[in-house]
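[1] make a model of this:
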Amino acid sequence: MDSTPFAEDGKLVELGVEIVDSPDEADCIVGRRKYLFKPDAVRPGKFHLLWTHEPFFDVTPTFMEFLHQKHFGRGCPLFIFNAHSGLIYTDNYYYGPTGQPLSLLRGEQDLNVGFSDKLITFVASFKKFDALVDGSSISLYATRQNLALELHQLGRLRLIGRGWPEGVSEGESRYVKGALDAKHAFLAHSNFTLAYENCISDYYVTEKIWQGIQGGCLPIYFANDTIYQAFPSHSFIDGSQFKTAEQLGEFVEAMPVHEYIRRVNVCREVYNYALARRFRGVSRRHSMLRLKRFLESMKPPALSIAENAAEAAVADSVD
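    Below is the predicted model:
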């Protein structure tokens, strides 16, 4: 349950929640993946909460009806908190900036590399997940992976990460010791970074854009229109505006250094503003309050929760 409120027992206690060892003792069974759907994880008379951030499964009405008929019948309700249910995120800052304020660029001497180097970096694993909402795909995995491969073939992109076709990736990214340091070291060799989200959903803004800015790059970003509640237009490069890799590559190649510096500084100003006002912590408190209201509506004033045994027994191999 990493990166969820259920990973922080102290905050749950503040909400009047007790963590118990046995599902039979619990009022609510909580899970993060499909393991919650296993028959041995379902307890009649309890309610079940799936907290996924992103749905790594089909969440169409047909599938949900199937789930309820097979596992979550009468007296065994299932609730879903994810990027698309509208129950987790209230703004763009849940994964917002951390660390120290960023200095504004004064000139080309402050760039990661000389501006004649227009190579784009990309840090990501190759995955095949999809996400459907009401029958429509909202996943960006295929979009960003195809774009990365095309840019790489054009000689405009370098990347690190596992699972890519042979000869494409220059090394590991996420699944190594000191992964964040390795990512920043890789970003330091470029002025641009591809930072597409995993999926399209309001207020689902992960670390990708923030770490790209922190790493000294101008993000090429694609997520959702709510991002413009945090960033002004013509700050980051909006990947949704380009139909082909060639168009994007030509846009980057044609960008003058003064325009690049202006865009980066706007991004850094947004970063520093969010950092100074601790928007990340505020956003997470708002999400906790949503969870609190939900739990109180189910069984006030206190709840006992157990993470399902089926999930605990399986390695958390999907991120």
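
[2] C-alpha only now, for contacts and for neighbours.
    OK.

[3] show me what the host helix or strand of Tyr273 is packed up against.
    Here Tyr273, judged by DSSP states H and E, is contained in helix 257-276. Contacts defined by 3 or more Cα pairs under 8 Å, 6 or more residues apart in numbering; DSSP states H and E place helix 257-276 against helix 207-214, strand 218-222.

[4] compare with the first, here's sequence two:
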Amino acid sequence: MKYIPVDSYGRCLHNKDLPHRIRKQDFMDDKELYKILAKYRFTISIENAICDDYITEKLWRPLSLGSVPVYRGSPSIRDWLPANNSVILIDDFKSAKELAEYLQYLLQNEGEYEKYFEFRKVGLKTRD
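    Sure thing, here's the model as predicted:
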């Protein structure tokens, strides 16, 4: 929020409201919520716990909706990604400012942004 505009629907740094009908937990899989989330180029996806192999809908939902997750969570996340260039890993940046500058770069360079979706065209990576 300091370096790049962020819409925050949650309790922390709340600055945007969901439609009243989908504010409850019961509606986290609601199609109306999906339509809202799919409009965003990026989704900040931070897990509640940092544990190996603990990966929740916070990563998978934006991936499935066509929004690039900006992720912090499982240390083993690279083992689970559909492709190396499908998610932006917060821990790969030295600071919030550096991350924000990279997101701005992607917003200004459509070709670079689109690389995050190439895995959808060629399929999933194979394991060794």
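
[5] show me the helices in structure 2, by range?
    Counting by DSSP state H, structure 2 has helices at residues 31-38, 57-65, 96-108, 110-114, 118-122.

[6] and those, which is most packed in?
    helix 57-65 (a mean of 18; mean count of other Cα atoms under 10 Å).

[7] relative to structure 1, what is the average displacement of that one?
    For helix 57-65 of structure 2, the mean deviation from structure 1 after alignment is 1.0 Å (mean Cα distance after the TM-score superposition for structure 1).

[8] helices or strands up against that helix?
    helix 31-38, strand 42-46, strand 68-72.

[9] CSV for these, including distance to Lys121 of structure 2?
    CSV is the format used below for the helices and strands packed on helix 57-65 of structure 2 (distance: least, Cα to Cα, whole Å):
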stretch, distance to Lys121 of structure 2
helix 31-38, 19
strand 42-46, 19
strand 68-72, 15
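
[10] what's the closest of these to Leu103 of structure 2?
    Evaluated with Cα to Cα, the helices and strands packed on helix 57-65 of structure 2 place strand 42-46 nearest to Leu103 of structure 2, the distance being 8.4 Å.

[11] buried stuff in that closest one?
    Phe42, Thr43, Ile44, Ser45, Ile46 (16 or more other Cα atoms under 10 Å).

[12] what of stretch 22-31 of structure 2?
    Under 16+ other Cα under 10 Å, the buried positions of stretch 22-31 of structure 2 are Ile22.

[13] hang on, the earlier thing: from the buried residues of strand 42-46 of structure 2, which single one is nearest Glu57 of structure 2?
    Using Cα to Cα, the buried residues of strand 42-46 of structure 2 come closest to Glu57 of structure 2 at Ser45, 8.9 Å.

[14] which residue in structure 1 aligns with the closest one?
    Using TM-score structural alignment as the criterion, Ser45 of structure 2 maps onto Ala195 of structure 1.
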